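[1] Quick one: sequence and predicted model below, then my questions.
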Amino acid sequence: MNKKSFDWKSIKRFFPYLLKYKKENIAAIFLGVIAGSTSVYMTYLIGRAVDQLIVHRVDFSTLYRIISLFIGIVLVTVISQWLIQRLGNRVAYLAVADLRKDAYQQLNQLPLRYYDQTSHGNIVSRFTNDMDNVSVAVSAIFNQLFSGLSVVLLAFVMMIRMSVVLTIVVLVSTPIIFLVSWAVANASQNNFRRQQEIVGEVSGFVTEMVGNQKIVKAFQQEEVNQTRFETINQELYIRGQKAQFSSSLTNPLSRFVDHLAYVAVGFTGAYLILSGSELVTIGVVSSFTIYSTQFSKPFIEISGITTQIQTALAGLTRTFDLLDQQAESSDEDGQELTNVQGEIRFEAVDFAYTPNRPLIEDFNFTAKPGESIAIVGKTGAGKSTLVNLLMRFYDVDKGKITIDGVDIRDLKRDNLRKHFGMVLQDTWLFDASLRENLTYGNADATDEEIYTALKKSYMYDYVMRLPQTLDTQIGQQGIKISDGQRQLLTIARTMISNPAMLILDEATSSVDTLTEKNIQSAFLEMMKGRTSFVIAHRLSTIQSADKILVMEAGHIIEQGTHEELLAAKGAYYQLHHAQFEQ
């Protein structure tokens, strides 16, 4: 990935998130001016105090007044800087919260293709590691920015008033500090960007392996996974070491240049005093040394957090990369289906997940209202792809799919999907109450509707035995349930949503044979009057289907009823014979 070393575009895009909080920014500017002014004035008081101490007769009353004023100024400075820090933290975390909200909103608008092609752990890493780094860096910069600018400007004015010659000495060193910081940051930014990408890879790998630990152990892949992890981790170590090493040079190099400036100020000031200059005194040189420190301090402190800034910039770039992903096309002007009859027609449909590798070609089929359509075939035949196209998880490349004569691309996606109920082989229940899970597709469902669905899915007795019945928490924070029970609950959830059409993808794969027969009867009751698509490998579950499609390589090679296909003694007969032979 060959990108510009320093991505100014991402910084520019983040500014609106920061500028949104006007009150906090104005307050920080005001407090920054106060903190900067008091810091500069403290230095002036130090110079006056030094001049008071080196005279032959010390005026203690004047010295006490200077010290008292100095203490008061210190308190004002400390309080101002503390308030700036509070405001900086608030703006940083609120701005990043807004960015995180926009990024999550973008996730909801991205097509399924993006999720299929991107590691889920990598996506999660952008919401956690990357954005946390941004908020920490913004807070650190915010704390230095306003008071630092004030100090630089006021210190410059005071130095000019005291000595033009000494000011020139200080000004010579400052551009060198800036150039050193810029050169190191520019050279190391690619390492920081790659470091954050590898962090995402580590997150994706660990998420995948932890979530599938049973399979890992079943296939004895612990050592293989350990080796793969160590390889990724080693690359992260190397990249991180390079990034940290190059970035760590910034602060000491900047301080070295700054210390040379101290020496130059000291020698130049001493020379002017010895030359008999009336404008330069020992107190002036003392103040000037501190002013030169204050003048360069913001640059030094920024260089000290270069690592945080560069890590944050890499995370910011990755976040905006997510926001720049092509979202699904707008469907605000789309139609809405009402009074769905359920006639579904595939007309000359072509589709490929990868260009130049077609999966479905010239696919034609019509499902009449209320028909139950079973789809069978070998793995990779295109069965689940038809579901993806029907739900518009992917759009067809050519041809069209219509429902009641309306091209589904002319419909609003939410409206289209609302009319389908899906029960998938991969079950999903989130960490919440049982009621919230069951009403996920129909928030207005009554308890009576919920209990009816639970009875039809043979989960009513189980739920009634739970400590808090429907209000029982399930998932990581609640009770654990078996895979079969999870699938029965997802079936009940689909029944509660009361859709016009159904898609059942291996919906009974995790239940025993007896329970499967009971669920089949519940399904048959639910499928009455609804156009239904049933994907199944166990042919015993689809024998009552109105029509069975046998697919191979994206084409229908046979279709008919169970009896018709057995009589034809073709592909379906062979599949049936393979499953039921003695």
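    Now that the structure is in, tell me what you want to look at. Residues are numbered from 1 along each chain as shown.

[2] going forward, measure contacts and count neighbours with C-alpha atoms only.
    Fine.

[3] the helices in the stretch 201-350 of the chain, which residues?
    Taking DSSP state H, counting those that start in this stretch as the criterion, the stretch 201-350 of the chain carries its helices at 213-218, 222-248, 250-274, 282-304, 306-323.

[4] Tell me which of those helices approaches Val376 most closely.
    In terms of CA to CA, the element of the helices of the stretch 201-350 of the chain nearest to Val376 is helix 213-218, at 26.5 Å.

[5] Relative to Arg65, which of the helices of the stretch 201-350 of the chain is closest?
    Across those, closest to Arg65 is helix 282-304 (CA to CA), at 17.1 Å.

[6] What lies in contact with the closest one?
    Residues outside helix 282-304 that contact it (CA atoms under 8 Å, 6 or more residues apart in numbering): 40, 43-44, 46-51, 141, 144-145, 148-149, 151-152, 155-156, 159, 162, 166, 170, 174, 177-178, 181, 248, 250-251, 254-255, 258, 261-262, 265-266, 269, 273.

[7] for stretch 495-503, same thing?
    Under the contact criterion CA under 8 Å, 6+ apart, stretch 495-503 has outside partners 340-342, 387, 418-423, 438-439, 441-442, 445, 449-450, 453, 526-527, 530-535.

[8] Give me the residues contacting stretch 504-517.
    Contacts for stretch 504-517 (CA under 8 Å, 6+ apart): 384, 422-425, 483-484, 487, 491, 519, 532-537.

[9] this is the other structure I want to compare:
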Amino acid sequence: MRPKRRKGPGGGGPHGMMPGEKAKDFKGTMKTLLSYLRPHSLAVAVVFIFAIASTIFSIVSPTILGNATDEVVKGLMSKAGIDFTALLKILIFLIVLYGLSFIFSTVQGYIMAGVSQKVIYNLRRAMSEKMDRLPLKYFDSKTHGEIQSRVVNDIETVNQTLSQSLTQMITSVTTIIGILVMMIRINLLMTITALVVLPLSMLIIRLIIGKTQGHFKNQQKYLGEVNSHVEEMYTGHTIVKAFNQEANSEEIFDHYNEKLYESAWKSQFLSGLMMPLTNFVGNLAYVAVCILGGHLALKGTVTIGNIQAFIQYVRSFNQPVAQVANVANLLQSTAAAAERVFEFIAEDEEDISADVAADGSSKNTLPLNRDILRGEVTFEHVGFGYNDDELIIKDFNFNVKPGQRIAIVGPTGAGKTTIVKLLLRFYELNQGRIMVDGHDIKDYSRKDLRSIFGMVLQDTWLFSGTVRENIRYGKMTATDQEVEEAAKAAHIHHFIKTQPKGYDMEINEEATNISQGQKQLLTIARAILADTPIMILDEATSSVDTRTETQIQQAMANLMENRTSFIIAHRLSTIRDADMILVMNHGDIIEQGTHEDLLAKDGFYANLYNSQFHEE
């Protein structure tokens, strides 16, 4: 069972690393990344040795093949004929070299794949654990797309480099050095002739990379715009059709699609030019070497087999040079991706000062027994602001007796939902304290504290899975019978039983195969199953019709019996039976009392209620 994917804002948030993007601290980031490889030092050392050995065997092979050619030429030019025994030995030796090169290459690839996946596994786990420890304010300040990009795209970029580019860099550098040694060993003059065009190849590679980086960035940018637009139009297709905006939607899509086409065409065309151009330059060297080699062969300075081997080396030389340039560029993007990953891992975590002692050991927090909890909640001079210089809640004082149903109402921005976040210690207070059964909530561990609260929110949160699994999320150890009893209490049991698969009905990823009201009823069933001493209902009935609302009110009346309950509502008709109504405005309680008392005062609440009543 996996959570539904949350959508990031349209066009916002990174859409993966872009070619050419550079890290702010390349050296520091790479040093940190290497520290993750340190536990696998032995395996990495073996990879280095095997990669070098595989490359050396591969490099030596053309020379051995040249010896075979010389043996054939020698036999043809002599009366004794070809020495097939000697030729067979050379060919067997050549096959052995090719075999060893294959074995070493396969083994080093296998080992490096394991090492890279272990490192990436540890990084993913570190990021996952970090997400659990980050304070809510971090998620409030970041888009979902940005966080998802770090956890998925950036990690995958690092993975690609560790599993492929690292060994490719080793083999490419070793190949370049090895080929140079073998070329010089055959003939220095031919080597110099072949290397004359090398600066030209490097210049071409540098120019192409420089030109393509901007186009690749634009390609990534407009790909994100296209994806974002398609996602928005798909999720809001009903609204698009209702307002006859199909033509406008197509026009916007065509604009982004055209930009994507232009940038993608240019980036792919220019990057595709790299190999043909470097091959062209290599062919110039190839021609020069052939002419010079023929001249030297006539003089007897080199053999035909040497020329054959040398030409093979020349043909093989440009590829590792291009690979090194490409990997060097890719390392910049990898460093940028890794830097974003490490920044995420290094983010300030939720303050656990109440859960952990100063020496780092577990603090002796107060035990919290749900079975004997009375549910008394007291706010004493509570002050809080998301910014230290701007308080939203100011000197909030109130005592909730066990079993009371407290409704909190007020205009948008009054601080209603903030009170709930403070109760659950999603944020720490700027001043004052909140107590449960006479003890400061800081004296309890966060885990224990949050275990006593059940929540039903306006924003329904369902998972891709069965109906049964979604309800059972409130209490993972619940039996099937307990799940069904909770569904009955939430008035959703009948609907579930009318479905072909009943409680095994699959809720799809977007939860589009059930109505909004049914989603809300399922979250209520989940809260009923959790059976917590204190209940928080934040706009729990705002998304359902009147008939369903009546059913929910009946279920909630049973649920809140002998439980302390906090009810946040904009629809004031749903809180008439509350034991106490707190009317908030600008972070302060401006009125409090029962529904009848507040109407009799003819104040802020009465005006708010009457305006809604007339609207309804």
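    Okay, I see it. All of these numbers come straight from a predicted model, not from anything done at the bench.

[10] still on that earlier bit, only whichever of the contacts of stretch 504-517 of the first structure are buried, select them in PyMOL.
    Command for PyMOL that selects the buried part of these, burial taken from 16 or more other CA atoms under 10 Å:
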select buried, resi 422+423+424+425+487+491+519+532+533+534+535+536+537
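
[11] sorry, back to before: ChimeraX command to pick out the buried ones of the contacts of stretch 495-503 of the first structure?
    Buried residues among the contacts of stretch 495-503 of the first structure (16+ other CA under 10 Å), as a ChimeraX selection:
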select :341,342,387,418,419,420,421,422,423,438,439,441,442,445,449,450,453,526,527,530,531,532,533,534,535
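
[12] Does Ile176 of the first structure touch Arg255 like I think?
    No - counting by CA atoms under 8 Å, Ile176 of the first structure stays clear of Arg255, with 10.8 Å between them.

[13] For Phe426 of the second structure, see how far away the alignment partner in the second structure of Tyr114 of the first structure is.
    Under the alignment by TM-score structural alignment, Tyr114 of the first structure pairs with Tyr138 in the second structure. Going from Tyr138 of the second structure to Phe426 of the second structure by CA to CA, to the nearest Å gives 11 Å.

[14] neighbour count winner among the two?
    Ranked by neighbour count (other CA atoms under 10 Å), Tyr138 of the second structure and Phe426 place Phe426 first, with 18 against 14.

[15] Tell me the counterpart of the more buried one in the first structure.
    Aligned by TM-score structural alignment, Phe426 of the second structure pairs with Phe393 of the first structure.

[16] ok, and the closest non-adjacent residue to its match?
    Spatially, and ignoring its direct neighbours in sequence, Phe393 of the first structure is nearest to Leu112 (5.7 Å; CA to CA, 6 or more residues apart in numbering).

[17] pretty sure the one you found is in contact with Met391, am I right?
    No - counting by CA under 8 Å, Met391 is not a contact partner of Leu112 of the first structure; they are 10.9 Å apart.

[18] And the two? Which one has more around it.
    Neighbours around Leu112 of the first structure and Met391, counted as other CA under 10 Å, are more numerous at Met391. The numbers are 20 against 15.

[19] so what's the more buried one up against?
    416-417, 420.

[20] Keep only those of those residues that are in helices.
    Counting by DSSP state H, the contacts of Met391 of the first structure place 416-417 in helices.

[21] Closest one of the contacts of Met391 of the first structure to Asn233 of the first structure?
    Arg417 (41.6 Å).

[22] per the alignment, the closest one corresponds to what in the second structure?
    Using TM-score structural alignment, Arg417 of the first structure sits opposite Arg450 in the second structure.

[23] That match: how many residues sit nearby?
    16.

[24] measure the closest residue to it other than its chain neighbours to Asp140 of the second structure for me?
    Among residues not flanking Arg450 of the second structure along the chain, Leu424 sits closest, at 5.9 Å (CA to CA, 6+ apart). The gap separating Leu424 of the second structure from Asp140 of the second structure is 16 Å, by CA to CA.

[25] mind listing the strands for the stretch 301-450 of the first structure?
    344-351, 360-367, 372-377, 398-403, 406-407, 420-423, 432-433 (DSSP state E, counting those that start in this stretch).

[26] what about these, which gets the closest to Val91 of the first structure?
    Between those, strand 432-433 lies closest to Val91 of the first structure; by CA to CA that is 32.1 Å.

[27] And the closest one, what does it pack against?
    strand 473-474 (3 or more CA pairs under 8 Å, 6 or more residues apart in numbering; DSSP states H and E).
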